[in-house]
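>>> Sequence first, then the predicted structure, then my questions.
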Amino acid sequence: MNFSAILRWISPKRSIQGKIFIAFSVVTLVSIVSITVIVYMSMRETISLNAITSVSDSIRQADESLNVMLEEIDRLNTVVVTNKNTVIDTLLSPHEEISYEWFQEEKRMDEFLSSLIDYKAYISRIAVVGLNGKVFFSGGPWMDRTVLETSMMDYMLQNGSRHAYFKQTGVSDAITIGREVRYNRETIGVVMVDMSYAFIQKTYGVKPTTDSMIYVLDKDGRFVYENHSTPHYAPSYQEIRTIHQELESNGEAVRQVIEGKEYIVVSRNSSYTGWTTLALIPMDSLLTESARLRKLLAEVSVIVFVVVLIASFQVSSRITLNIRKLKSLMMFVKDGNLTFPKKEIKSEDETGQLYHVFVSMVEELERLLEGIRFSEKAKRDAEMTALQAQIHPHFLYNSLNTIKYLAKLNGAPNIEEVSGSLIELMRSVLGNSSEFLTVREELAYVEHYISIMKYRYTEPIQLITEIEDDSLLECQVLKLMLQPLVENAIIHGIGPFAQEGLVLIRVFDADSHLRIEVMDNGKGITEQQKGSLLGESDKKAKSSRFSGMGVRNVHERIVGMYGDAYGVHLYSEPGLYTKAEIRLPKVQKRTENTEQEVI
């Protein structure tokens, strides 16, 4: 099966399996994409937050370490400016270079300053500069009285009432911490301590990525420290100043786009020095790991999706297996095959239930077809029987007329009467194919029947008819409705008594309905016999004299035609009488121009 055939097979328009497969695939794809995006965005945000936290902690630690050193230097400056014997007296001494006294003063000052910075690697030089031109220092680089004309000296004199910080550039980068030396409320000099710039670089060498940038700015926005490995696309001085000003109001960590490149900017302000430390971390470098994670997530998602596609195909095939079996069985039955294995689908789910219903339908169809075949065979047999029994009624009439003529010639009036009655009976039955007769026609049929039956018994049988209204004789009733009742009255009611019998037929209107009563003066019937007669109980039916199909057939025909409100009802007193009451609707005789109408 090629790929296009597979696509056609799983097409949602063609199969349930295709719909299930597509549904599983879409749900899985949406779920995997959603989870992947959520995980990636969460990891990206986590990496950013971790970077901010890490850089903030590193800056805080660097700032605290630097503050410790600056506090120590401030204490050294305090020791210097408060030392009268060595520092103040030397600066105020009138001795000039080069004299023995000046040499002694320089030696004493050098020993004093050297003792202050011994074992302090972060201090590269300490110097005492008098306004009178005297310069004393320990460490390097070399310093002479030309320092008095530098901007650093001017800055120290303007800001050194407590302590001042100045960044040197040029021969040696360093941070100079200075303080005025005062005597009698007058400034006589300045003490300056140079902090090693290498120490500051080491302290602030906290970069989460290689292209991150660290800046330290003083209160005036001037650079105290900047990363020497700053790439060529580093922000300009003015941009750093702008970021510094914005962060004073926005907070400690923000995201900024600088020259089209996105950065995370972390800042910290030192409460001791007033310096602000800025760390700029490029987002693309920070998220390099997240990019690898994104690639990994994409690869895993594709693998998972493929696995789910295969699994969903297998699951959908498994789920629809019974449906395909049921479809095959239906196509098998469609071709006219009603016999197939009845245990092919054993599941108890909806498909199994459909299978059982389908099997029941096929079995019912098979039963109906068998019934149709049986009915067709019976129909053919009946047609053959009817064909064999098709004797022309006139032939029978002529034969009976011959018998009647011979009886008359031979002086046998009883045979003549019976033959005539039989002729009229046959004419009524065979000559009228309608299902209905009038009450008049039905009573005439009964009279002919009694004229025949009375010769069967030694005692006469008297028939009395009472008609409440002659219009009732034109009402339509079912054909051969009274004869079975009269037959039961004569044969089973009057006949066993061997006495004169009476059959009374009353036709009257009862609540706008037609009522016909057939009463005999025979031996009567019991309640059990009533049930057997009307089909209410089939027990001992064959042994009962009322088990014939006549009365029951009349009752069922009336109920089937007019409903349960009508039918035959029996009343009897054993040894006295039996009365069969027929309840019918009043129906006018059907004419050529009008349909039958219930009165």
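Noted; the coordinates are in hand.

>>> all contacts plus neighbour counts: C-alpha atoms, from now on.
Fine.

>>> quick one: contacts for Lys346?
Listed by Cα atoms under 8 Å, 6 or more residues apart in numbering, the contact partners of Lys346 are Gly352.

>>> hang on, it in a strand?
No - according to DSSP: H, G, I helix; E, B strand; the rest coil, the state of Lys346 is coil, so it is not within a strand.

>>> What separation is there between Met152 and Leu76?
Going from Met152 to Leu76 by Cα to Cα, to the nearest Å gives 19 Å.

>>> Looks like Met195 contacts Gly178 (just checking).
No - with contact defined as Cα atoms under 8 Å, Met195 and Gly178 do not form a contacting pair (10.9 Å).

>>> okay, the two: which has more neighbours?
Set side by side, Met195 and Gly178 show unequal neighbour counts under other Cα atoms under 10 Å, the larger going to Gly178 at 30 against 24.

>>> Spit out the contact partners of that one.
Under the criterion of Cα under 8 Å, 6+ apart, the neighbours of Gly178 are Asn77, Met156, Gly160, His163, Ala164, Tyr165, Val190, Val191, Met192, Val193.

>>> For it, what is the enclosing helix or strand?
Mapping Gly178 onto the secondary structure by DSSP states H and E places it in strand 174-183.

>>> before we go on, here's another structure to hold up against the first:
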Amino acid sequence: MGRNVTTSQTYSSNDVLSLVRAWRDPDTKEVLGVILIDLRMDMFKKIFENLQLEKSGFIYILDKNGEIVYSPVNSIVYRIRQEWLQDNPSVTKEIRGHDYRILYNDYEAYHWKIIGVIPNDDYRRVVMDLRTYTFIVTIITLVLASLAATYFTETIIRPVRKLMRLMRRVQSGDLNQRFVSETKDEIGQLGHSFNHMVEEIKNLINLVYMEQKKKREAELQVLQAQIKPHFLYNTLDTIQWMAQEYKADDIIEIIGALTNLFRIGLNKGYELISIREEVKHAESYLIIQMSRYMGKMEFEMDIPEEVKRYHILKLVLQPLIENAIYHGIKARLGKGRIRISALLHQDTVRFRVEDDGAGIKPERLEEINRVLRGEEKRSEEAGFGLFNVNERIQLTYGIAYGLRVYSEYGKGTTVELIHPIVHTKHEEVTNHVEANDRGR
């Protein structure tokens, strides 16, 4: 009233809220003018009608002097005392026989208090509804979480249980079980490792079976070779006694060598023999061959005493010497020479049987070494002695040991025998065999 403001509509003082601010000079702080803005009260009404506090709750505004800025038509507003709103932003008061929850918040920009009034019954109902909704949402969440956990747990447990069943079957001896998985996750990788492990076990069992079979066959062949020597040993002992009666020294020497050959070869059925006895066996064989090939060959033994105190598989040198005579010395022109030597190298004993005979052609030498290394099977027409010695050593001690053949065609051949150092006659071979089986 009296502001001289012209508008297209006429508003009374109760229809507007006037906001007034002085305009001052920034340097002198002199008031230069006043800015006045009129806000229609129905704007507040529209805002607060959209902010309903339950069914009968309402909102009103007080200024810094406690005067009402805006209020809906409601008689409860005039029953709310200013002192109720001093200390606690939320109080419960009884008005006209009903309890009301009064909430307020300060609006610092204009020093207003925005006050909400909710009947206590509505307030409790809101709390109860909220508690009920929270409980329902919690139950639904727990049910969904349990179903999801059960589903995901089953996706993990099911293949694990399947893998456990397969393991029990493999444990009972069925090595044909395989784990089939469509996924490539950790369970799939575990199943792949299980399949690989079973396949390796199956291969190792077959390998051990074949090696044991070969070993038994080799032992049977050696046993069969010993049957006749045992009979001949007894017979030759009688012949030697008779030759002594007739003073036939040459015959006595040959028969004595042959008797030693058979006696040492039998070795009371033991597989291991001292190197001293094995060398003596080889010397007896050479004495017999010297009488047969008189003037055709000579031999030399270079075995240190420190080597002779160890043990070795029996009948391993004689086949190598026989091979040198029949395939080396016998095939050359003129007189030949065989040299047998030995040395200790790290944890092995190494024998070398050298001859200056006819030698071996390169392609045949390569074929022999491939067979000795296990890279190729021995043909039926191939010689028995050399490969039998190699198989016996490798089946007992492993593929790191055995024979190696070196030759230059027309100049001679060298066969190297690599054997582990064995200190005792019976215990060490058992230890080596067990260690070899674990290595496989």
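Yes, it's here. A quick note: this is a predicted structure, and the numbers were derived from the prediction, not measured.

>>> And the TM-score between these chains?
Here the TM-score of the superposed chains, computed with TM-score structural alignment, normalised by the length of structure 2 as the reference length, equals 0.57; 369 aligned residues with a Cα RMSD of 6.0 Å.

>>> For the contacts of Gly178 of structure 1, which single residue is the most surrounded?
For the contacts of Gly178 of structure 1, the largest neighbour count, defined by other Cα under 10 Å, is 30 neighbours, found at Met192.

>>> isn't there a strand covering it?
Yes - read with three-state DSSP, Met192 of structure 1 is one of the residues of a strand.

>>> show me what contacts it?
Applying Cα under 8 Å, 6+ apart to Met192 of structure 1 gives the contacts Asn77, Ile126, Ala127, Val128, Val129, Thr176, Ile177, Gly178, Arg179.

>>> now it, nearest residue through space, not along the chain?
When the adjacent residues along the chain are set aside, Met192 of structure 1 lies closest to Gly178, with 4.2 Å between them (Cα to Cα, 6 or more residues apart in numbering).

>>> aligned partner of the one you found in structure 2?
In structure 2, no residue is paired with Gly178 of structure 1, using TM-score structural alignment.

>>> how far away is Gly178 of structure 1 from Ser114 of structure 1?
Looking at Gly178 of structure 1 against Ser114 of structure 1, where the rule is Cα to Cα, the gap reads 17 Å.

>>> Leu368 of structure 1 too?
Leu368 of structure 1 sits 125 Å away from Ser114 of structure 1, taking Cα to Cα as the criterion.

>>> Closest one to Ala5 of structure 1 out of the contacts of Met192 of structure 1, please.
Thr176 (83.6 Å; Cα to Cα).

>>> Quick check: what element follows the lengthiest helix in structure 1 along the chain?
For structure 1, the helix reaching the highest residue count under DSSP state H is reported as helix 16-81. Where DSSP H and E defines the elements, the next helix or strand beyond helix 16-81 of structure 1 is helix 89-92.

>>> looking at structure 2, where would I find the counterpart of the next helix or strand after that following helix?
On the C-terminal side of helix 89-92 of structure 1, the nearest following helix or strand under DSSP H and E is helix 100-117. Aligned by TM-score structural alignment, helix 100-117 of structure 1 falls on no residue of structure 2.

>>> what distance separates helix 100-117 of structure 1 from the middle of the whole chain?
On the basis of Cα atoms, centre = their mean, to the nearest Å, helix 100-117 of structure 1 sits 92 Å off its chain's mean C-alpha point.

>>> again, but for stretch 433-453 of structure 1
For stretch 433-453 of structure 1, the distance between its averaged C-alpha position and the chain's averaged C-alpha position is 74 Å (Cα atoms, centre = their mean).

>>> Tell me which residues are up against it.
Against stretch 433-453 of structure 1 from outside (Cα under 8 Å, 6+ apart): 417-418, 421-422, 424-425, 428, 461, 463, 472-483, 486, 589.

>>> In strands, which of those appear?
Among the contacts of stretch 433-453 of structure 1, the ones falling in strands (DSSP state E) are Ile461, Leu463, Gln476, Val477, Leu478.

>>> correct me, but the third one touches Lys589?
Yes - taking contacts as Cα under 8 Å, Gln476 of structure 1 lies within contact range of Lys589: 5.4 Å.

>>> neighbour count winner among these two?
Just comparing Gln476 of structure 1 and Lys589: by other Cα under 10 Å the higher neighbour count belongs to Gln476, 26 against 19.

>>> Could you check how far the residue nearest to that one when sequence neighbours are not counted is from His448 of structure 1?
Leaving aside its chain neighbours, Gln476 of structure 1 sits nearest to Thr438 (4.4 Å; criterion: Cα to Cα, 6+ apart). The spacing between Thr438 of structure 1 and His448 of structure 1, counted by Cα to Cα, is 16 Å.

>>> now do Ile52 of structure 1
Using Cα to Cα, one obtains 123 Å as the distance from Ile52 of structure 1 to His448 of structure 1.

>>> Compare these two (neighbour count), which wins?
Ile52 (22 against 18).

>>> Enumerate every residue touching the more buried one.
Residues in contact with Ile52 of structure 1 (Cα under 8 Å, 6+ apart) are Ala253, Ile264, Val266.
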